[in-house]
Structure formats: structure tokens, C-alpha cells
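**Student:** my questions are about this predicted structure, shown below with the sequence.
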Amino acid sequence: MIVYGGDWNPEQWPEETWAEDVRLMGEAGVNAVSLGIFSWSLLEPVEGRYEFGWFDRVMDLLGDAGIRVYLSTPTASPPPWFGQRYPEALPEDADGRRLWHGSRQAFCPSSPVYLDKALAIAEQLGRRYGDHPALAMWHVHNEYGAHNSRCYCDTSAAAFRAWLMERYGTLDALNAAWGTAFWSQRYSDWEQILPPRITPSFANPSQQLDFRRFSSDALLALYRAERDLLRGLTPDVPATTNFMAGFHWDMDYWTFAEEVDVACTDHYLPHEDPHIDLAFAADLTRSLKRDRPWLLMEHSTSAVNWRGLNRAKQPGEMHRNSVQHLARGADGILFFQWRQSKAGAEKWHSAMLPHAGTDTKIWREVVALGDLLRSAGDVAGTSVEADVAILLDWPSIWAQDHPAQPTSALRPVEVIKQWHAELWRLGVTCDLAHPEGDLSRYRLVLAPSLYLVSDAGAANLERFVAGGGVTLVGPYSGIVDEHDEVRLGGYPGAWRELLGVRVEEFFPLAEGETVALAGGGAGEVWSEVCHLTTASVLDSYAGGGPAWTRNEHGRGGAHYVTTLPAGPALARVLSAVCAEAGVPTGSTGGVELVRRSHPDGRSFLFAVNHSDADAVVQAKGSTLDGAAVDGSLTVPAGAVRIVREAR
């Protein structure tokens, strides 16, 4: 079964609408809802006084209708009494300004008061609904760190010092790791250490990096605390939280993913290349718990509400978005939210049941999607196989975010997404992988932008190539260790021997400036003075100097680019390394083809036509409605087709 539904917020509506909502859910094919995400002020209107009668009726309504509940702890939005009574538990920004109640996530992640109150409401929910037949999973919190990923208050400062003591043990070790001999920053007492608050000039980059690590860990500790409490009360009920993979970069989702039973994410389309961005977010979410099903916990039926211009989706677009997530490994398609709010900050955010009701494009597409997902139930539990991985690491992204860099234009997330997008255009499905993770399943591993890499991560890529794999490393990668300390002796320090090159100096390019490549096309943003040691040149700058090199290493090949190849030049490089690794490529023509398969031999081919013209793809088997497909299948413009492939 494919999970289908969305967030339901019945507290926003008169009780007489609830039964109608549940009836319409049945009409749409909804089989699961997230419930209670923003209900804290109604469940506990006064500190210590709980009102669950109305929530009991909601749970029973859903249970009687056979709709499963992902029951949320409402801890992402403390009620007004919390901020009024405990102002010391509110967050502060780097300027020392207190952020007050009036939106959501108004709490300091390190606050013991917040943790106590959050666990109290979570325990009430666990004890009251732990054996309710509708309960299918705990949805802990909501979008950790969306608005309070880093707090700079005195409580956070004390927690940061405790985290550093555990990490480094001694001040001497911390001073060495942070390079505090620079700018007279050597610490002689733990109490001298603060979060990287606003200072006259650049903060210590290692301090900033560790504060990002600490802040991610503080949010993870909150999840663990609620999860462990609920697990003690309901040991057989899985627990998760919803990530924001691909568009929010303040939490290390590799570490978060180890703690959830099911990887879940929210995704909202950007205006530029929306289907390519969606593919990246889906691939990243799938990779967080490889070989396990994942859920799309939120996306939108049409417009969102927070951008300067909130574009409505065209007819069929929501359908394509949903099937694209399904194709890339999702076993559940859910939306924010079920019924569109008539008041509040998100009243213009679209929903499954819009303001205009059921005689609408949105509602008809919601019902049609429910029909499709019912017919695709046997897709659940199948997996997406990929021969290519892109290395991604949150601490590396955070370290490169420090403002004192050779250029601010070399943005690691953008580079990673550019390489992923070019693979998409070449018809190549890829995973994202941790630099220290298992790479043995892949033929090709890419490191587009990995400024920071640990010794273990550096050695991991070397072993992969020595064993017969192929890699392509992008510029400004392997530069520093896990403390953001430069690896001396020439760049790229971690991989000089692997790549067979030594880079002497960086020459970042001005905005709009490019460097011509002898093999055609151009590089942008970056260039380097690179010397060969054991590598050979595959392409040069038109004015001289290596732009693309290859080195033999063990039984494999290690490629390096000293610039960011643009457009066709990047396609040329990626096509070549794919060919060397034995990874098939081909122009998609705007049609996305992804395969999900099962160990028993069943497989499903997903064809998503993002173009404005009909397309013919090769396929053999039958469509979901049973129509035979014998060699070719027409996919109309803007449409999707799913083929149960012949064995």
C-alpha cells in the first residue's frame, strides 16, 4: 500500500466539519493523516491542565474510518503561556535579540525548561493514545530547526561549553583544534568560550563550525528525548520526524537519519528547474536510510505562501510532482495540509481541500492521484538502484559557509545540485553518500564540492578507486581537515596522491568571467594553477594549464577538474567518467525514467514527461490499468506512466 494523505488540523474548524472532512478523505483515497502538529495550546491551554476530549473524538473518527494516524507531538509550537512564564527559554539571535512568541518554534533548543514541558505533553499523548487502534506512527515535533536552528543565549553558551568539553576533553586540545594562536584567541578558562555572536570582524572559523555541529546535535538530542520517552510507552510503534532535505541545511541529516525508523521529508518546489530540484531532494532523502522506504511527509497541491511570488501549479503539475517522488523511492505521498486554513500565516498555502471546495482543479487532481496510488500499491517496498553516488557532508558545507573564503561565489550546495542536475539530464539516477560511508555498491563516485574531509573520508575514496572504481573530484575539495585546518603541502591536500596533481594557487573568477577550455566550452567561478605529478591532461585552459586531469590509482581512475565546467562542458566531463565507469547515459529529452525493483524480480518503470510534447519510450510489460506495452510506450506531454515490467 502507498500511504496517501496530509496534515489534518481539525482544531482550526468547527466540530461539525470534522465528519465531512473524514467523508471527503474517503472519497479522495486518503489512508493516513498527520495529526496534532500545532495543537499544544488547545491540548494544554494552561500549564498542567490538559483537555483531550475533543482530540479523543478526532482520533475515534479517523479510527472508525480506517485512516491511520501519524500522531505528532505538538512541541514545534509552544503555547503563549510558555513564552509568558518562561521568557528565559525563548531563543536569542547572534545580535543578542530575544525572539518572542507569536509564530512557531519560539524556544531555545538547549533550554531545560522547554525540554521538561515538551516531554510532559509527549508523555500525556503516549499514555492516552499509545494503544489507540488508529495510531500507526509517532511524528515527533515538526521540521526541527526550521526557524530556531541556532540560539546564542547564555543557556546555549553553557550547553555549547559542555559539548566542547566532551568533544575535546582539555582546553589545550580545543585551542589546538581551533587555531586560537591566531588573533590572540587562546582560551585559559572554559567560561571564556561563547557562541560565535556578532563581533567586530570575522569569527573564528573552527568555532563557527563547531557551533553548527553543536546546534545540530542539540536539536537531535531533543528528538531523542521525545522518541525515547514514547518508545518506552509504546515499544512497537515506529517514530520519525520530518526533514527538509535539499532546501534546509542547518541539521546534519546523516546523524538524524540514524535515529528515525523511517526517513521522511518535506519538499516545496523552487521556481527554477522545479522537477530537477525535486529529483535531488528525493534522491537525498532516499539515501539517508538506504534500502529502506521513505515518506514524503509534506508537499503542496499548488501555491505556497512564503515567497515574494507564490506560483500556482499548472494542471497536471501536482500529479507529476507526486509520481516523481514515488518513482524515486517514496512509499507515501502526503501534503500540507488537508483543508486550507481560513486564518493565520499560512492561509494562502494550498491544500488538498482548497478554499473554493470540491468543484476545483485541485480537488479533482487530489481524487485522481488517490486513484492512481491505490492502483500502484504493489510498488510499495521496492527500491531504486543507482550506480553513481555524489559525496555530501553537512560539516563541509558549514565550514565553507564562513565568509573569509577565496570567493563567496563558490557555493557548495549549488555545485552539488548542478552536477546532480546534469546527471538527471543524462538519464542517470544517483544516490547521495556520506564521505565515510560504504561506497562498494557504486561504479562512479563524484565529489563536486567537498572542501572539508576527514582522514577517514579521504582514505575511503582512495580505497574505492584502488578497488576499481572511478571518481571525479571538483575544485576546492579535500582542502581542510575536520577542524577546518588547511592540509599543507599543496592542494587538494587530502587527495594529491589519489589525483596525481599539486595545486599551487587559486584564481577565483569575477562575476560573469569565464575561462575558455581547449576541448570546447568554458569554466566559471574558479580556476587554479595546477601541476601534474602522475596524472595526465584530458583538457586544458585555452591559455594553458590543466583544466581536467586523470590519474591511474590501483585498479581505478581518478579525475579532477580545476574549474567548474559550465553547461555542455560539464555534460562532456560527466559523460566521459560515466562511460569509463560503465554507467549508461543518454539524453532524456525532458522525460524522466526511473526504475524501482524488488528482490523477487518485479520491477516498475516510471516515465514522467516534463516536456510539452508527446514522447515515446522503450518499455515492455503492462501499465497500471492492464494495457499491454510491447516495446514502446507513448507518454503524452505533461503526463506520467507506470509500467509493470515483464520479467
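**Tutor:** Right, received. Where do you want to start? Residues are numbered from 1 along each chain as shown.

**Student:** please count neighbours and contacts with C-alpha atoms only from this point.
**Tutor:** Fine.

**Student:** now the strands for the stretch 151-300 of the chain?
**Tutor:** Counting by DSSP state E, counting those that start in this stretch, the stretch 151-300 of the chain has strands at residues 239-240, 242-243, 263-266, 294-298.

**Student:** closest to residue 89 out of those?
**Tutor:** strand 242-243 (23.7 Å; Cα to Cα).

**Student:** circling back: reformat the strands of the stretch 151-300 of the chain as CSV; add distance to residue 227.
**Tutor:** Formatted as CSV, these follow (distance: least, Cα to Cα, whole Å):
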stretch, distance to residue 227
strand 239-240, 7
strand 242-243, 13
strand 263-266, 14
strand 294-298, 18
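
**Student:** and of these, who's closest to residue 83?
**Tutor:** Across the strands of the stretch 151-300 of the chain, closest to residue 83 is strand 242-243 (Cα to Cα), at 24.6 Å.

**Student:** what does that closest one rub up against?
**Tutor:** Here strand 242-243 makes contact (Cα atoms under 8 Å, 6 or more residues apart in numbering) with 139, 142-144, 253, 263-266, 297.

**Student:** centre of the chain versus it, how much separation?
**Tutor:** Here strand 242-243 is found 8 Å from its chain centre; the criterion is Cα atoms, centre = their mean, to the nearest Å.

**Student:** thinking again about what came up before, from the contacts of strand 242-243, pick the one nearest residue 212.
**Tutor:** For those, the residue nearest residue 212 by Cα to Cα is residue 253; the value is 12.9 Å.

**Student:** ok, and here's another one to check against it:
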Amino acid sequence: MAINRKIVGAALIVYGGDWNPEQWPEETWPEDVRLMREAGVNHVSLGIFSWSLLEPTEGKYDFGRLDRIMDLLAEGGIKTYLSTPTASPPPWFAHSYPEALPVDAEGRRLWHGSRQAFCPSSPVYLDKALGIAEQLGHRYHDHPALAMWHIHNEYGCHNSRCYCDTSAAAFRTWLTARYGTLDALNDAWGTAFWSQRYSDWEQILPPRITPSFTHPGQQLDFHRFSSDALLDLYRAERDLLRGLAPGVPATTNFMAGFHWDMDYWSFAEEVDVVSTDQYLIGEDPHIDLAFAADLTRSFRRDRPWLLMEHSTSAVNWQDHNRAKRPGEMHRNSVQHLARGADAIMFFQWRQSKAGAEKWHSAMVPHAGTDTKIWREVVALGGLLDDAADVAGRTVEADVAILLDWPSLWAQDHPAQPTSRLKPVEEIKRWHAGLWRLGVTCDLAHPEGDLSGYRLVLVPSLYLVTDAGAANLERFVAGGGVALVGPYSGIVDEHDKVRLGGYPGAWRDLLGVTVEEFFPLAAGETVTLAGGGTGAVWSEVAHPATASVLDVYATGEPAWTRNRWSEGAAHYLTTLPTGAGLTRVLSAVCAEAGVPASATPGVELVRRSHPNGRSYLFAINHTETDAVVEATGTALDGTRADGRLTVPAGAVRIVRETPLG
């Protein structure tokens, strides 16, 4: 077959989805490509779940089908993110190597019959995964349809931690590299408690089910090890493919914002471009979407990212799988674009007629092209083509929220003052508060560069390293404003309490010493003198150098502010609810010089380039028309001379007129 070597232009928004043609008769493939071109699709992810067809029996390969598919895409001018299919080993793998299957914390082996049925530490799995990856690399490294390697799929989605004997041995090797000696490990974990001191490395196991609580230090390090084990698998496939196809970038799709078992700060350092999957969850799905997009953007703030998967309508894996209303998919997609995505892709291209995801929506639904979904798919393709000049532009933010995976994992241990203080929920709640104020924010690693921000928020950072603690101090000393939430700075990197009074790491920065926690019961609140209530948590705090900005009805400090060199650090001893949190966030934004004004229910985000025009995205999530401030020309040709009407449920993208 003659191959059209058309290269998709550099200035474009990638548009497409997972294409799984192996689910369909070959005569449907040309029709799929024709429909892709009609919809404006320029890229597809390919081969994600094809291992059992590419290697139907161990060591016997069949690439005839994939050859024809790749050539068909190249002829149609459609590029591919070619996947290594290693997220779903074929049945022969489990049948021949049952020892490579994962084991849960209760000692139950998990069998083949779905996907990700492998132990991340299994040398047999790694060998077989590299085998199929090598075959793909040799065969397609210079194929004209190849744009990027899509390595694996959603690492750790179903097997993030394995507790088998192979994993136990790998965990001990990891611990030896981390601590060097048993004495150092025993000291770090504090194993003198409950007579858990180890005298031989072979005595150490993963935190399997025990009669009572597992050891906090052991559990925390096992989470770290498990994340590293998955990252090692990614590196192994990536390095092999780099050797076979120099210059072809590689990525793997994160699940940022809704899956918390992998440390994505570490993963982000290893991918050539950050990509993620995002699905609507929660009571305010558009705000949850904004959080996921902001988190993904923050992994590599210097460049855009790829939305590898989202849904055209309903998914199949929630208790109640809500279909998206007309226009909702369009708004969702533009939200991701506004917050830094240069690719808008879906799972999947054609909706499956069989299998566990047959009720997951797709770009071509069961009902075909005479549908709401297809009409919106085509309309979105047109919009993204019109918005091609947005590609490469970045999102600027004056505010950062600190987030770190080890802190989440440490606080996940059940032996806490309360189970109701949930760090991810609190981080999302503060982010939502900023969203409602019209403030765009990044997420940041506690040890990362904070110099570009005016305001740093620390909603819930139970664990912080000495380096992370000092980093926030330097930020404030240089003139920044910080707001720290309760139960932050409490323990070090080993989950050992910082003694001398809470909030340990930041006692001096905040100018406050907390002597005791008083968690609140469900439904219990504290009244704040400045208005509103606090929930979940309260403390007995003693200001040293801090001034008190608000108190409980009992007179105990609820909100303090401490001058620290050129900046200021605020502290909350409770979790203000509703208007109370808005009041605090508004105040610290004002002090930091961060504009905080919004049209209720309308999302405004700006993408810009230092040497080029900026684009203002206005997304109306309400059922009434809204008027926003804007100057420039919308993509539909509408002029905005200071004011722009955004119809109910609609989006507007404005090429802004440069000042002066």
C-alpha cells in the first residue's frame, strides 16, 4: 500500500482517542478513518490492549493486522501514539507463570480475567513486557504514522501494591539501598515500639494483614517502594524504545486528581511529555476537573500537557453513570484546553459492543453518527482546529497549593487523631475556594521552586521534610504570603513527630505553638467570631509572635498572622466552612496582591506566551447568560470591547488585544 507521508503540522491541538480496531471486522477500518477525518481527528492512541493478538502464544508474533492499521492511518494523515500493550498480559502469561500474578494484603492471589494481572516486581513480567516492547520498537521505529510511544496504560490502576514473596524480596532490596543498615532502618521507623526491632533483613515483610495496626514507617516506605517499582517498569520500557527509536518521545498516562497510589512528581521527571486521564467525579464535577487539569499542568509548568483520555458522555465504572447533558462534553474539553492541555483525546473512538467497558461512552456511540455525541464530536474538532494557535501557550498562576504524595500516604495510616480530616478533600476544598474567586492556581511540590508565586497555600501537609519546611520559610522571607492549615508540618519524612509543640516544622514561621488537638465529632462545629463556623478540627494554640485575626467563641485563636522578614505567614487552627473559608482566602489573596473577583459560575482562564498574543477562555457553567470583561476577538468573530456576553452553557475563546 502506498503511504502518504503527510506530517501533521506543529501548530495544532491534538484531537482523537483510543482506537481499538482489533475489536471490529477489518472492513470497518477504512470507514473509521473516513469518520476520523470528518471529525477533525489527527491522532489516535493505538494497541493499548492488543498483547494477546500481537503475541497469541509465547514468543510467536503476528503483526500483520497492526501493519495494515498503521499504514491505513499514515495514508489518512493521522498520527498515532503507539502503545506498548503491557497493561494487560495475555492469558498464556498467567497460565504459564502464575507466580507472577499479584497478591493482595490478605494473601489472596489475583487471577487473570481483567487487566493489570501482574506483580510489578516480577522479573518474569518485566522480561515478557520488554520482549513485546522490543518487537514493536524494531518494527515501527521509523513508521510515518508514529508520533510518540504510549508506554503501558494507567500504571497501578489496579495493581499498585503487591504483597507477594517476590515483592517482599524487592522491598527488602529497596530498603537496603535507602537505609544501608538495619540500625538505620530501625531508627527511622521507630521499631522499639511494640517490640518490632528487626535483627535480620529477611524478617521484613510488606505490611500484610496483622492483628492490629501495621507500623506507620513500614507502611509509608512500602507505599514509596511500590510507586518506585512501577516507575522502574516505565523506565525499562522507555529506555529500550529510546535505544531503538532515538528522537521519538515517550509518555504514559497518569490518573491525576483521582488516583493517589503513585508519586506523579517522580513520574513527571521521567516522561517526555506529561499526559493524563480525567473522568468526572464528585458533586461539582467541573471544579473537580479544574483541579485535575491544574495538577497535571503543575508537573511540568514550562510546557503544555496532553489529555489522553476523558469521556464523551457516561462512564461504566461508577455506581451511577450519569450521561453528559448537551454541551457538557464541549465545556469539559475546553476547560482542559484552557488549563494547559495541547491534546484533547477520549476513551475511546468507537464504543465497544462487548467486554467490561461496553457501556463506557465513545466518540462514535452505539447509536452511530445521527446522535448528540457525534454532532458534538465534529463540532469540537472544528473548534480545536480554529484554536490551533493556542498550542504551546502556557497558563500563568500567582498562587500555589503544596501537595506531596508521602504526606498523603503517611496520613492514610488509620491511627490518627480523627479519620475525618482527609488531606485530598481539604486540598480540593481550598482549590475550589480559589476557583469560585476566579483565581487560577498551580499545585507545587513542597521542595519545588516557589519564587514565581505571590501566595502559597498549605491546606494539609502532615509530613514535610526539613528541606520542604525551609523552602516555605524562604518563600515567606522573600516577601511571599503563606496560609497554613491545621495538622501540617507535624512529622518528618519517616512519620516521626517533630517534638516541642505543633505545628512542629513551622512553629517559628507561624509564631504559634499548639499544645493539643481537639478533633470535632461529625456534626460538631466551632463558632468563629469573625463569621461562620469551623468543622472537623480545633486546637489549643498559643501565639508567640503572631497576631490573632479571629477566635472561637471561647476566645481560643482560630486564625493568626505572623510577620516573617519581608513576608507574612497565616495559620488556621480549624477548617472554616463555606463563607468562612472564602473570607480567609479573599484576605490572603488581597494581602498577596492576587486579583480575586469572579462572575459566579463562569470560569475565566488565560493562556499566553511571552512573545505572543494571549487567549482568554470564558466558560459559562450556569443556565443564564453572563457578561465578563474581555477585549479582543472571539474565535467565532465576535468583537469584545471591554465586555463579552457568554451564553448559558457556552464557551468563548478570545484572542486578546495587546495593551498599548
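**Tutor:** Received, thanks. Worth saying up front: this structure is predicted, and the values here are computed from it rather than measured.

**Student:** to residue 357 of the first structure, which of the strands of the stretch 151-300 of the first structure lies closest?
**Tutor:** Of all these, it is strand 294-298 that lies closest to residue 357 of the first structure, at 20.5 Å by Cα to Cα.

**Student:** what range does the closest one cover in the second structure?
**Tutor:** Per the alignment by TM-score structural alignment, strand 294-298 of the first structure matches residues 305-309 in the second structure.

**Student:** who touches that stretch?
**Tutor:** Residues outside stretch 305-309 of the second structure that contact it (Cα under 8 Å, 6+ apart) are 17-18, 253, 273-278, 296-297, 336, 340-348.

**Student:** quick one: contacts for the spatially closest residue to residue 506 of the first structure that is not a sequence neighbour?
**Tutor:** The shortest distance from residue 506 of the first structure to any non-neighbouring residue, by Cα to Cα, 6 or more residues apart in numbering, is to residue 528 (4.6 Å). Neighbouring residues of residue 528 of the first structure by Cα under 8 Å, 6+ apart: 503-508, 562-563.

**Student:** one more time with 10 Å, if that's ok
**Tutor:** Residue 528 of the first structure makes contact with 475-476, 491, 503-508, 545-547, 561-563, according to Cα atoms under 10 Å, 6 or more residues apart in numbering.

**Student:** before we move on, back to that, adding neighbour count, write the contacts of strand 242-243 of the first structure out as TSV.
**Tutor:** What follows is these, written out as TSV (neighbours: other Cα atoms under 10 Å):
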residue	neighbour count
139	24
142	20
143	16
144	24
253	21
263	28
264	26
265	25
266	23
297	28
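
**Student:** the second structure: matching residues for the lengthiest helix in the first structure?
**Tutor:** Identified as the longest helix of the first structure according to DSSP state H is helix 205-233. Matched against the second structure by TM-score structural alignment, helix 205-233 of the first structure falls on residues 216-244.

**Student:** residues contacting the spatially most central residue of the second structure?
**Tutor:** Closest to where the C-alpha atoms of the second structure average out (Cα atoms, centre = their mean) is residue 256, at 1.4 Å. With contact set as Cα under 10 Å, 6+ apart, residue 256 of the second structure has these partners: 262-264, 275-279, 291-297, 299.

**Student:** quick one: what's aligned to it in the first structure?
**Tutor:** Aligned counterpart of residue 256 of the second structure in the first structure: residue 245 (TM-score structural alignment).

**Student:** tell me how far its match lies from residue 253 of the first structure.
**Tutor:** Going from residue 245 of the first structure to residue 253 of the first structure by Cα to Cα, to the nearest Å gives 8 Å.

**Student:** spit out the residues that contact the two alike.
**Tutor:** Common contacts of residue 245 of the first structure and residue 253 (Cα under 10 Å, 6+ apart): 284-285, 288.

**Student:** narrow those residues to those that are buried.
**Tutor:** For those, a neighbour count by 16 or more other Cα atoms under 10 Å gives the buried set as 284-285, 288.

**Student:** which residues does the residue nearest to residue 249 of the first structure when sequence neighbours are not counted contact?
**Tutor:** Spatial nearest neighbour of residue 249 of the first structure, chain neighbours left out: residue 394 (7.2 Å); criterion: Cα to Cα, 6+ apart. Listed by Cα under 10 Å, 6+ apart, the contact partners of residue 394 of the first structure are 212-213, 249-254, 413, 434, 450, 452.

**Student:** most neighbours of all those residues, which one?
**Tutor:** Within the contacts of residue 394 of the first structure, neighbour counts (other Cα atoms under 10 Å) peak at residue 452, which reaches 29 neighbours.

**Student:** could you tell me where stretch 115-129 of the second structure falls in the first structure?
**Tutor:** Stretch 115-129 of the second structure maps onto residues 104-118 of the first structure, going by TM-score structural alignment.

**Student:** and that stretch, end to end?
**Tutor:** Distance between the two ends of stretch 104-118 of the first structure: 14 Å, counting by Cα to Cα.

**Student:** likewise stretch 399-415 of the first structure?
**Tutor:** End-to-end for stretch 399-415 of the first structure, by Cα to Cα: 15 Å.

**Student:** residue range for it in the second structure?
**Tutor:** Under TM-score structural alignment, the match for stretch 399-415 of the first structure is residues 410-426.

**Student:** what packs against the longest helix of the first structure?
**Tutor:** Where contact means 3 or more Cα pairs under 10 Å, 6 or more residues apart in numbering; DSSP states H and E, helix 205-233 of the first structure is packed against helix 112-129, strand 135-139, helix 154-168, helix 171-178, strand 239-240, helix 253-257, helix 394-400.
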